[in-house]
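> my questions are about this predicted structure, shown below with the sequence.
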Amino acid sequence: MEKNAIEIKVAKNRLKAWIELIDSELLEEVRTNDLIKLLEKEKIQKELIHFDEANWKQSLQEKQQLVIAEGTPAVNGVDGYIDWKLSLDAELSEQEKSSFRDVKKIPSVTAETLLAEVIPPTEGKSGIDVYGNIVKQQKGRKVSTKAGQNVEFNEETRNFIAKKDGKLSVTDKLIQVFDMYELSGDVTLETGNIDFVGSVYIRGNVPAGYTVKAQGDIHVLGIVEAAYLKAGGNIVINGGVSGMDKAVIQADGDVRISYINQSSVESGNNLIVSKSILHSQCVAQESILCENGSIIGGTCSAGRQILVNTVGNFANTKTELALGINKNKRERLEYLKKEIDKLLNNKTKLKTLGNQLQDKKERIGLNAKERIMLLKQRNMYEKVIEQINEMEEEMDEMQFSIGNYTDMEVIVKGKAFDNVLLIFGKYSRKLDREFKYFKSYLKEMEIVIDSL
């Protein structure tokens, strides 16, 4: 009778249950006790049931539906973050510029300067569904940035403090203070190749054939030709790169360049280009930003976003824009999988050895050599478990970023010509005509194009 008169419905997330009116004529025959029994049959948590016993039938007649039980949604934790105590703005005001070559200022700090405070993540709070089951929350992620050279981290206050005068260099992984090597002109035979533990500031050009390496940042006011530049921090090249298919630019942080021509550029964070990228191979772990310029030929690969004005040209030069995991991340993921397999095998062997020794200890006791072996086994077993947990945590974060295409997008503010290939992980779409002013992203395993 009850089933013909009313029906219990539960939301997909199981956080709400309600009754729906099926037959109003039979509703009068349904008693409140019948409703409670029906809810018990559906295993709705008794403590979460709430309704007006005197007027529930009238409310159901009027609204056709009546919420009968509600759970509590989980509250996700908030990620930890870095609260900077000084400005990281590298832009120069017009008053600070002495010539057109002055584009960025070098942020410097003195010893004992308070740089930043780490704000820890929150745990969040679990919820409960209408069946009484726990709804797990997602805990906030810890800040992974660590203190590097000439920077100290105070565990009690969670503060980063500079321990030396120098240039502040900030990446996702490290906060460091570096001394700077400054070159007043071009890199020449007189200077030779440069390999410096701090940051390098070159007021001239870097000709073909030279190498410039820095553990900090590299700033070149002039042009870089077919040279090799590698920085542990950021790279800024005011004049651009004319690589002749031989230039290689690599930075763990951001790369800022006016133009890139026939070069290979890799950025551990963002690649920012003010003019154009021509026939080059560019990789950015985060985004490639060429908002007012063009990308013609070659391949540009980014982990999150590619923003460009024009892609391709009237000659329909093949141009690839790729989003998703790159070669370096794939290799790291494969390495982690193999190492975890090895550690799990070691864990099994150590557990077997420990069980054997413990059993012997309980039966007849252990000699001195065996007692030492049991202590070593326990220490090694705990260390192996710790290593497995650390690697699995890193692998989980990588797999989340690999599988999460929701935030990845290509934005074209101007025009994309024919023969442009859009790639999102293993999915690809070749443009067979011109498109203007659009955003492209992956939706239900298909690359879609929407107008801006």
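Good, I have the coordinates. Residues are numbered from 1 along each chain as shown.

> hey, let's count contacts and neighbours off CA atoms from now on
Will do.

> now Lys338: which helix or strand?
Using DSSP states H and E, the element containing Lys338 is helix 327-363.

> can you give me the buried ones in the helix or strand that that helix is followed by?
Beyond helix 327-363 on the C-terminal side, the first helix or strand identified by DSSP H and E is helix 368-403. Along helix 368-403, these residues count as buried under the neighbour rule (16 or more other CA atoms under 10 Å): Met373, Leu374, Gln377, Tyr381, Val384, Ile388, Met391, Met395, Met398, Ser401, Ile402.

> and what of stretch 258-269?
Here stretch 258-269 shows Ser258, Tyr259, Ile260, Asn261, Gln262, Ser263, Ser264, Val265, Glu266, Ser267, Gly268, Asn269 as buried, counting by 16+ other CA under 10 Å.

> okay, now the one to match up with it:
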Amino acid sequence: MRSQARHLPGWRRSTMDFVGMALSESGGSILLHVQPQEDRGDIDAAALRDWLVRDGYGDCLLHHEALERAAKDARAASAPFSLPVAERCDATVVVHIATDAMSASLDIKPARGGAPATVEDVRHGLMLAGVVAGIDEVAIAQAVVAQACEAVVVARGALAQNGHDAAFEELIPAAPDRAPKLDDSGFIDYREHGDIVMVHTGALLMRRQPATPGVPGFTVRGDTLSAKPGLDEPFAAQLTGAKVSDEDPNLLQASQTGHPVRVHGGVMVEPILRLAEVNMDTGNIHYDGTVQVDGEIGQGMRVQASGDILVGGMVDGGILQAGGNIKVTGGVIAHAMLRAAGTISARFAEAAQLYAGTSIAIGDMALECELQSLNQIVIGASAPQRGRLIGGCATAMMLIQAPLVGSPSGGITKLVLGANPELEARCHDLQQQMEKETAAQESLHKLIAHLTAVGDPKGLLSRAQASLKNAQSAHAKSLLAFKDLEQQMALSRHAVVAVGVAVAGAVDMAFGRVQAHLRSEYRAGSFRLDGEGTVVFADSSGYAVPAV
């Protein structure tokens, strides 16, 4: 215990001793002891604070109210008394855990004459808070050096990293894709391919990257966050002309020479039939693979292929049907009929019928043709100023695009948007299927209720319940498929007729059931349905008016 009086030079009143007063320390508490003293001068709290500082207690937590009271009572003390006027306080360490337990932060309040915070103190605080994982030793060390901090993150959890789905790396980049992808607006991002690509037996076609399991995460409390494994997918079964490598199960290679075609989950290699031309001498062509005709296809000649059909010359009244794409370097004329599950492209078309599963691209002009595509029709791709769509009827779900539409001297040009007969047919079939599924479920419910009420001597109840569960599962899948079809068909509300130069002559335009009969000239712009279901025309500046 310390008990001493101090001479205080520089005190603002006069030099004096604290007669009958002493300081002592016990258990970290600093006590002021006062004895009654008649000749004690005036004492104030400031003088007592100076005394504490000079006596080595300046870093302690001073009790200012106690000092004021001590100064007051000391002047008129009639009996001895003691007061705690300061105390030694160790540094405090407080750990906060985020509500999601993905981080822990640290507060350090500096010591007041007591022991400073140490790394061990912080670790102990983390342990008491339950923080056992993701601890940042560097952040702890820096906070301890500073001896004061607030909300410093000293532990971090890690989110689970879900696995990646199986991926397929195409090793023949030029191979055409039989399933062009739709963008967010429902338009096809279709790449025009050039000449036919050939591969030989043994050529490497595709590498499969297996799905990954993912990386588990953790919280600062040490709880494990499960990762979702990626969806694994093998190579597609029965890939014509391709096989899995004997040395590497994740490598696909050609088993025959032919034309590589990208399909879901793999690459097929289609055999190629190459002909100089198709006429009476060659006869009609029916081929399981890709057909390449260097010259023309003559009047009434038929070419049917399970793959693509590529024509280097004209199609003069021929009939073409392809399971893939049809590409005609020349024109399509004289009531020729082309039907492709994929795309159709030609330099020009006149008095012809073209039906495409995805898109139709005519480089120059389409005159008096019947064009139908399940997604889009683009005219004038290679002649953006003079390409024309004149007469006939063009039907597409999402887009009809042409520099010039209609002619003052021609007949009516008909444009139909928002139409997708294939989706509509699938919706109709799916609706009928769901009606049957609903009826089957009702019958099973009645049977189960009957067996439950009257008994089940033949043991039919369990089988009926299993059948109901299977029927409900099948119906749920049908509902998901129907919703997907509805979403695809809903995209047709964004259908557009894009005109690069002008609309001239008589043009009848239909967006679903909404029709507009154009009999006046329009410059460059676009036609679409507005929010109220009216066909409007927007010019290049975006100014829109009703189309009449």
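Arrived safely. Please read all numbers here as calculations on a predicted model, not as lab measurements.

> TM-score of the superposed pair?
After superposition, the two chains reach a TM-score (TM-score structural alignment, normalised by the length of structure 1) of 0.64; 332 aligned residues with a CA RMSD of 3.7 Å.

> what angle separates the helix holding Lys338 of structure 1 from helix 368-403?
On the basis of axes from the mean of the first three to the mean of the last three CA atoms, to 10 degrees, helix 327-363 of structure 1 is oriented at 150 degrees to helix 368-403.

> packing partners of helix 327-363 of structure 1?
helix 368-403 (3 or more CA pairs under 8 Å, 6 or more residues apart in numbering; DSSP states H and E).

> what lines up with Thr343 of structure 2 in structure 1?
Residue correspondence to structure 1 (TM-score structural alignment): Thr343 of structure 2 is matched to Asp254.

> isn't its match up against Gly268?
Yes. Here Asp254 of structure 1 reaches Gly268: they are 6.6 Å apart, a contact under CA atoms under 8 Å.

> if I pick the counterpart of Asn389 of structure 1 in structure 2, what's in contact with it?
Under the alignment (TM-score structural alignment), Asn389 of structure 1 pairs with Ala476 in structure 2. Under the criterion of CA atoms under 8 Å, 6 or more residues apart in numbering, Ala476 of structure 2 has no contact partners.

> which strand is the longest one in structure 1?
What stands out as the longest strand in structure 1, according to DSSP state E, is strand 287-302.

> pull the number of nearby residues for Gly323 of structure 2.
20 (other CA atoms under 10 Å).

> sorry, back to before: so for the helix holding Lys338 of structure 1, what gets flagged as buried?
Leu333, Leu336, Ile340, Leu343, Asn346, Lys347, Leu350, Leu353, Gly354, Leu357.

> aligned to the third one, what sits in structure 2?
Under the alignment (TM-score structural alignment), Ile340 of structure 1 pairs with Met434 of structure 2.

> that match and Cys427 of structure 2, how far apart?
Distance of Met434 of structure 2 to Cys427 of structure 2, given as CA to CA, to the nearest Å: 10 Å.

> just Gly317 of structure 2 next, same as before
Taking CA to CA, one finds Gly317 of structure 2 at 35 Å from Cys427 of structure 2.

> let me see the contact set for Lys246 of structure 1.
Counting by CA under 8 Å, 6+ apart, Lys246 of structure 1 touches Ala226, Ala227, Gln262, Ser263, Ser264.

> just the helices in the stretch 151-300 of structure 2 please.
In the stretch 151-300 of structure 2, no segments count as helices under DSSP state H, counting those that start in this stretch.

> just the strands in it please.
Along the stretch 151-300 of structure 2, counting by DSSP state E, counting those that start in this stretch, strands occupy 167-170, 181-182, 188-189, 204-209, 217-218, 224-225, 242-244, 251-254, 259-263, 266-270, 272-275, 285-287, 290-293.
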